[in-house]
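Visitor: sequence? don't have it. structure:
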């Protein structure tokens, strides 16, 4: 199966199925062909050890990941701004979160030393990283766009 140049692979944040979506349809709230939920709902996708690689490796849009933990004060402080940033960045960027307490092996694999840490992945490769909390959704969106 080949993917035409105007078709993108988008991994569903709900069931983690890879969908083919025409670029022209990205702004029209495309739904997952498997679970029928919207592919971009303006909320960060919750990733885990099993879904992380699929989202990073299969999405044809960049993926911004917040490595966080529930006990982390700065993580909790940044969470509302991060959720708002999803609304600013989607559908051009998939916004996701990875709980480092539940996915310790994944955090170790990416050498996460402090949280929160944001990492931007393009084409399956990390292209930018920022340790520490951002204050506003606009700051997160601006940082992300500056690395694309």
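Guide: Looks like it arrived, so ask away. Bear in mind that the values here come from a model prediction, so they are computed numbers and not experimental data.

Visitor: C-alpha from now on. contacts and neighbour counts both.
Guide: Will do.

Visitor: hmm, who's touching the helix or strand encompassing residue 79?
Guide: Element membership for residue 79 (DSSP states H and E) is helix 73-89. By C-alpha atoms under 8 Å, 6 or more residues apart in numbering, the residues outside helix 73-89 that reach it are 41-44, 68-70, 94-95, 115-116, 132-138, 140-141.

Visitor: chain center to it: distance?
Guide: On the basis of C-alpha atoms, centre = their mean, to the nearest Å, helix 73-89 sits 12 Å off its chain's mean C-alpha point.

Visitor: list the buried ones in that helix?
Guide: For helix 73-89, the neighbour count (16 or more other C-alpha atoms under 10 Å) marks 74-76, 78-79, 81-89 as buried.

Visitor: and here is the other one:
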């Protein structure tokens, strides 16, 4: 990582916050005073999805899942472990494809779970199928 500050979107009010590298765990939103970035997956919906993908300077790994999918349910805890390991270099997020069909359709999600890694607002890597935490971390790091 460089010494340049990161732009991180607040999960509560969606304000864009400038955060110095190494200060991610202490950062609070300048607008609503909520914690800006934690080491756990963030659930994204509609407008929050676009804001986080387009405005964050950190890479964002999104798990497109369905709550009725067995492999998705098995991968959920592994995704949370990967979030702890990848923190603070990558934000991990989840999108429920059954509730957010428009987002799933826009990205051509045909099978769940599907992982998409975004960087600078662009998709840079995609992987379908459940993975363990170690494989998630290795795949993410090798894709950056």
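Guide: That came through fine. Please read all numbers here as calculations on a predicted model, not as lab measurements.

Visitor: thinking again about what came up before, quick one: the helix holding residue 79 of the first structure aligns where in the second structure?
Guide: Alignment of helix 73-89 of the first structure against the second structure: residues 70-86, by TM-score structural alignment.

Visitor: residue 9 of the first structure -> the second structure?
Guide: Residue 9 of the first structure maps onto residue 7 in the second structure, by TM-score structural alignment.

Visitor: show me what contacts its match?
Guide: 16, 17, 18, 19, 55, 56, 57, 58.

Visitor: which one of the buried residues of helix 73-89 of the first structure is nearest residue 13 of the first structure?
Guide: Within these, the smallest distance to residue 13 of the first structure is 12.5 Å, found for residue 86 (C-alpha to C-alpha).

Visitor: how many other residues sit next to the closest residue to that closest one other than its chain neighbours?
Guide: Ranked by C-alpha to C-alpha, 6 or more residues apart in numbering and with sequence neighbours excluded, the top spatial neighbour of residue 86 of the first structure is residue 42, at 5.0 Å. Burial of residue 42 of the first structure is recorded as 18 neighbouring residues (other C-alpha atoms under 10 Å).

Visitor: quick one: what's aligned to residue 42 of the first structure in the second structure?
Guide: Under the alignment (TM-score structural alignment), residue 42 of the first structure pairs with residue 39 in the second structure.
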